[in-house]
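Peer 1: here's my sequence, what's the structure:
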Amino acid sequence: MAKILCIDDEPILRLITSDYLGDMGHEVLEASSGAEGLTLFRRYRPDIVLSDLRMPDGDGFLVVTHLAEEAPETPVVIISGTGTLDDAVKTMRLGAWDYLSKPLKDMPLLGQTVERMLNKARERRNASQYLLNLESRVNELEHELQSWSSSHKDTVLRLEAALKTSIGSLNLALREKDPYTAGHNERVARISVDIGIALGLGEQEQEVLMLAGLLHDIGKIGVPESILNKRIALSPDELEEIRSHVTCGYRILCNIPFDGPVAELVLQHHERYDGSGYPKGLAGEGILLEARILAVADVYEALCSDRPYRAGLNPVDAASYVFKNAGTHFCPKCVDAFRQIIF
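Peer 2: Sure thing, here's the model as predicted:
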């Protein structure tokens, strides 16, 4: 059973919604305006909020804006009979999780939407807790390593080995969660190092590239399996979940004392040379060279691999894609080095 806050200035609509959701076993709180709804939310902390868009004394935009800041983990569904397409897009950008149109003639649709949003919120909480546990363990190992480093060399070596084992365990956990990426990280690492050698990088830079290649998708641990293994096109929300893996990976790795910018390379490996990538829209030389190398290796290897939604390309066609996108998606000099090692 969930606690649901229904915000609507029409009493009859609140009554119909409350009766239906109550029959499903949920507890329903009612508010007649955005301002009243926010007050009830802060007092009772419901699991999900259903809000009308046009209301006196605080509209749905107010509700979405405040809750996106105060409780981003709480689903907010806008239900409106007067909103336009632009309004719907605006509410989603502000932080709404879904948008339904009135009149709600199909009440089961409302029930299904509520259950879907509750499940989505639960998946996000579980993923966040899992990441917190992983980050806590990595931080513990780092703290132990730093505490003993000055006077216990043998202990430091053992702790470094334990840290590498933990990183290997993270990679194994990702392989178990997303079998379609099994071997992908290793192949990306090898291709990246080969490109780095062609570009004249030294042994330390090659080691950094190897580690970043092995760990570049580690943030996918925080992405629900239902999205990772989906066999049809992703929705905009699901695409954002996938894209979050770079920042998630950075959070996992940023406090580990690597001998190089491994965490930064993981964060930047989906940036594009023309600035159209993510998460920061970096461009050109503003992207670390090793991250530009990773981008080439990652896309080429992904194109060659079978995925849930498509079969892999042959290596010639995959390489042709990389060549054609030099200067837009990829750094030209990295593509030139890739050309030297691939054929």
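Peer 1: CA only for contacts and neighbour counts going forward, please
Peer 2: Will do.
Peer 1: quick one: residues contacting the nearest residue to residue 185 once chain neighbours are set aside.
Peer 2: Excluding its sequence neighbours, the residue lying closest to residue 185 (C-alpha to C-alpha, 6 or more residues apart in numbering) is residue 214, at 4.8 Å. Contacts for residue 214 (C-alpha atoms under 8 Å, 6 or more residues apart in numbering) come out as 171, 185, 186, 188, 189.
Peer 1: let's see it at 10 Å
Peer 2: Residue 214 is in contact with 167-168, 171, 183-190, 208, 266, counting by C-alpha atoms under 10 Å, 6 or more residues apart in numbering.
Peer 1: cool, and residue 28?
Peer 2: With contact set as C-alpha under 10 Å, 6+ apart, residue 28 has these partners: 2-6, 14, 17-22, 46, 48-49.
Peer 1: just residue 130 next, same as before
Peer 2: Residue 130 makes contacts with 124, 136, 221, 222, as judged by C-alpha under 10 Å, 6+ apart.
Peer 1: try it again with 8 Å
Peer 2: Residue 130 neighbours (C-alpha under 8 Å, 6+ apart): residue 222.
Peer 1: does the nearest residue to residue 213 once chain neighbours are set aside lie in a helix or a strand, and which?
Peer 2: Nearest non-adjacent residue to residue 213, counting by C-alpha to C-alpha, 6+ apart: residue 189, 3.9 Å away. Applying DSSP states H and E as the criterion places residue 189 in helix 184-198.
Peer 1: ok, then the element right after that helix?
Peer 2: Using DSSP H and E, the next helix or strand after helix 184-198 towards the C-terminus is helix 203-215.
Peer 1: another one to check against the first:
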Amino acid sequence: MVVDDEKLLCRMLGRLLTKNGYGFIAANSVEEAKEHLEREEIDLVLCDVNMPGVSGIELASHIKSHYMDTAILMLTAIDDPGTAEDAIDAGVYGYMVKPVKPSEVIINVRNALRMRDLEIANRRYLQNLENMVQCRSGQLRKAMEGIIRAMSLTVESRDPYTSGHQHRVSGLAGAIAVRMGLPGDQVQGTRLAAMIHDLGKISVPAEILSKPSRLSNIEFSLIKVHPEVGYNILSAVEFPWPIATIVKQHHERIDGSGYPLGLSKNEILVEARIISVADVVEAMVSHRPYRPALGIEKAIEEISNGSGRLYDPEVTKACLSLIGKGDFSFSALEELQP
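Peer 2: Prediction:
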């Protein structure tokens, strides 16, 4: 469904969608859009931000709370990072600035529908897991671990440049947790949270994830919401570990300079403090579309310089001990990857 008070634009978008094999409904106001939503099952809503009366962002919030299986894309004539962040907070899957190319519209529609399918599948997985809790506690834990690994592969399949990133972060994070002397169950929770710490990136268009140049302010604002998106997906199920909260906090820094909440010191779970260090180390030693691998020495320099300011000093100490004594290497971890 296309929602825009400009009837000509609605017709143009409708022709474009029909030409590419999509069914199409037009609504020229938020009220009309809500009537369609009540009567029909709609896969995707493409909505203008600035609408008479109720705004497109308010419509997006309404859809997110009442029609979880409906994806939302936003159109606007104003290139404003604040508006983009409001739209993402309201639950939109993508944000386009007018004028838009036909190819850009179709790419965003396809990506939004793919992400919608993934979220529906994830909700079904999580619901199935909840149904098992009462009678299969042991089997439930194994199933959860399997779903977490499946989710991890789903995220990384969208971005070939970072394939294996979460697996490697998980390996290092688990080793750090062991070196710090954490209990076995907490070590396992750390490993599994690290395995899906970037789950929220399913809400970020693949073109942004693999962009070989500097991100714009809007693109970076889309990237920065991935911890909260991951939290929203994972909080729907009661894991034996605080997986959702760990995922939400993995970009926090102990001096309060991180995101999304600006937490500091012990406000951040120790598992998240561990993953933040492992994430930085892995990212620096690996190739990225916008730069070559920087190497382990640069990674050691980064976490050493940031110890006590950005990174938990106990976590940093454990990580440096593992690397310095040769008790951990990413190459050895790769040999063990299934």
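Peer 1: quick one on the thing from earlier: map the residue nearest to residue 185 of structure 1 onto structure 2.
Peer 2: Using TM-score structural alignment as the criterion, residue 214 of structure 1 maps onto residue 195 of structure 2.
Peer 1: then residue 187 of structure 1?
Peer 2: In structure 2, residue 187 of structure 1 lands on residue 168 (TM-score structural alignment).
Peer 1: same check on residue 174 of structure 1?
Peer 2: Checking with TM-score structural alignment, residue 174 of structure 1 has residue 155 as its match.
Peer 1: okay, buried residues for whichever strand or helix holds that match please.
Peer 2: Using DSSP H and E, residue 155 of structure 2 maps to helix 137-157. Neighbour counts over helix 137-157 of structure 2 (16 or more other C-alpha atoms under 10 Å) mark 140-141, 143-145, 147-149, 151-153, 155-156 as buried.
Peer 1: just those now: which is nearest residue 275 of structure 2?
Peer 2: Here the nearest of the buried residues of helix 137-157 of structure 2 to residue 275 of structure 2, counting by C-alpha to C-alpha, is residue 152; it sits at 15.0 Å.
Peer 1: for the residue mapped onto residue 203 of structure 1 from structure 2, give its distance to residue 129 of structure 2.
Peer 2: By TM-score structural alignment, residue 203 of structure 1 lines up with residue 184 in structure 2. Distance, residue 184 of structure 2 to residue 129 of structure 2, by C-alpha to C-alpha, to the nearest Å: 23 Å.
Peer 1: out of the two, which sits in the more crowded spot?
Peer 2: Legend: neighbour count by other C-alpha atoms under 10 Å for residue 184 of structure 2 and residue 129, higher for residue 129 (20 against 12).
Peer 1: aligned to that one, what sits in structure 1?
Peer 2: Aligned counterpart of residue 129 of structure 2 in structure 1: residue 141 (TM-score structural alignment).
Peer 1: quick one: the nearest residue to residue 62 of structure 1 once chain neighbours are set aside from residue 50 of structure 1, how far?
Peer 2: Spatial nearest neighbour of residue 62 of structure 1, excluding adjacent residues (C-alpha to C-alpha, 6+ apart): residue 34 at 6.7 Å. Per C-alpha to C-alpha, residue 34 of structure 1 is found 11 Å from residue 50 of structure 1.
Peer 1: which neighbours do these two have in common?
Peer 2: residue 7.
Peer 1: how about the strands in structure 1?
Peer 2: 3-7, 27-31, 48-51, 76-80, 98-101 (DSSP state E).
Peer 1: format those strands as CSV; extra columns: distance to residue 319 of structure 1.
Peer 2: Shown next, in CSV, are the strands of structure 1 (distance: least, C-alpha to C-alpha, whole Å):
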stretch, distance to residue 319 of structure 1
strand 3-7, 52
strand 27-31, 56
strand 48-51, 47
strand 76-80, 44
strand 98-101, 39
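Peer 1: the helix holding residue 155 of structure 2 - contacts with which helices or strands?
Peer 2: helix 102-132, helix 165-179, helix 184-195 (3 or more C-alpha pairs under 8 Å, 6 or more residues apart in numbering; DSSP states H and E).
Peer 1: tabulate the ones you listed (CSV), appending distance to residue 86 of structure 2.
Peer 2: Below are those laid out as CSV (distance: least, C-alpha to C-alpha, whole Å):
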stretch, distance to residue 86 of structure 2
helix 102-132, 18
helix 165-179, 28
helix 184-195, 27
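Peer 1: which stretch among the ones you listed comes nearest residue 30 of structure 2?
Peer 2: Closest to residue 30 of structure 2 of these, according to C-alpha to C-alpha: helix 102-132, at 20.0 Å.
Peer 1: residues touching the residue positioned nearest the centre of structure 1, list them.
Peer 2: For structure 1, residue 244 is the residue whose C-alpha lies nearest the centre (C-alpha atoms, centre = their mean; 2.2 Å). Applying C-alpha under 8 Å, 6+ apart, we find residue 244 of structure 1 in contact with residue 219.
Peer 1: whereabouts in structure 1 does stretch 257-277 of structure 2 align?
Peer 2: With TM-score structural alignment applied, stretch 257-277 of structure 2 matches the range 276-296 in structure 1.
Peer 1: just to revisit the earlier point, to residue 195 of structure 1, which of the strands of structure 1 lies closest?
Peer 2: Closest among the strands of structure 1, using C-alpha to C-alpha: strand 98-101, at 43.9 Å.
Peer 1: just how off-centre is that closest one within its chain?
Peer 2: When distances are taken as C-alpha atoms, centre = their mean, to the nearest Å, strand 98-101 of structure 1 is centred 23 Å away from the chain's centroid.
Peer 1: same question for it: list its buried residues.
Peer 2: Within strand 98-101 of structure 1, the residues that qualify as buried by neighbour count (16+ other C-alpha under 10 Å) are 98, 99, 100.
Peer 1: just checking, what packs against that strand?
Peer 2: On a contact count with 3+ C-alpha pairs under 8 Å, 6+ apart, strand 98-101 of structure 1 meets strand 76-80, helix 85-94.
Peer 1: which residues touch the nearest residue in space to residue 79 of structure 2 that is not next to it in sequence?
Peer 2: Leaving aside its chain neighbours, residue 79 of structure 2 sits nearest to residue 97 (6.1 Å; criterion: C-alpha to C-alpha, 6+ apart). Contacts for residue 97 of structure 2 (C-alpha under 8 Å, 6+ apart) come out as 75, 76, 77, 78, 79.
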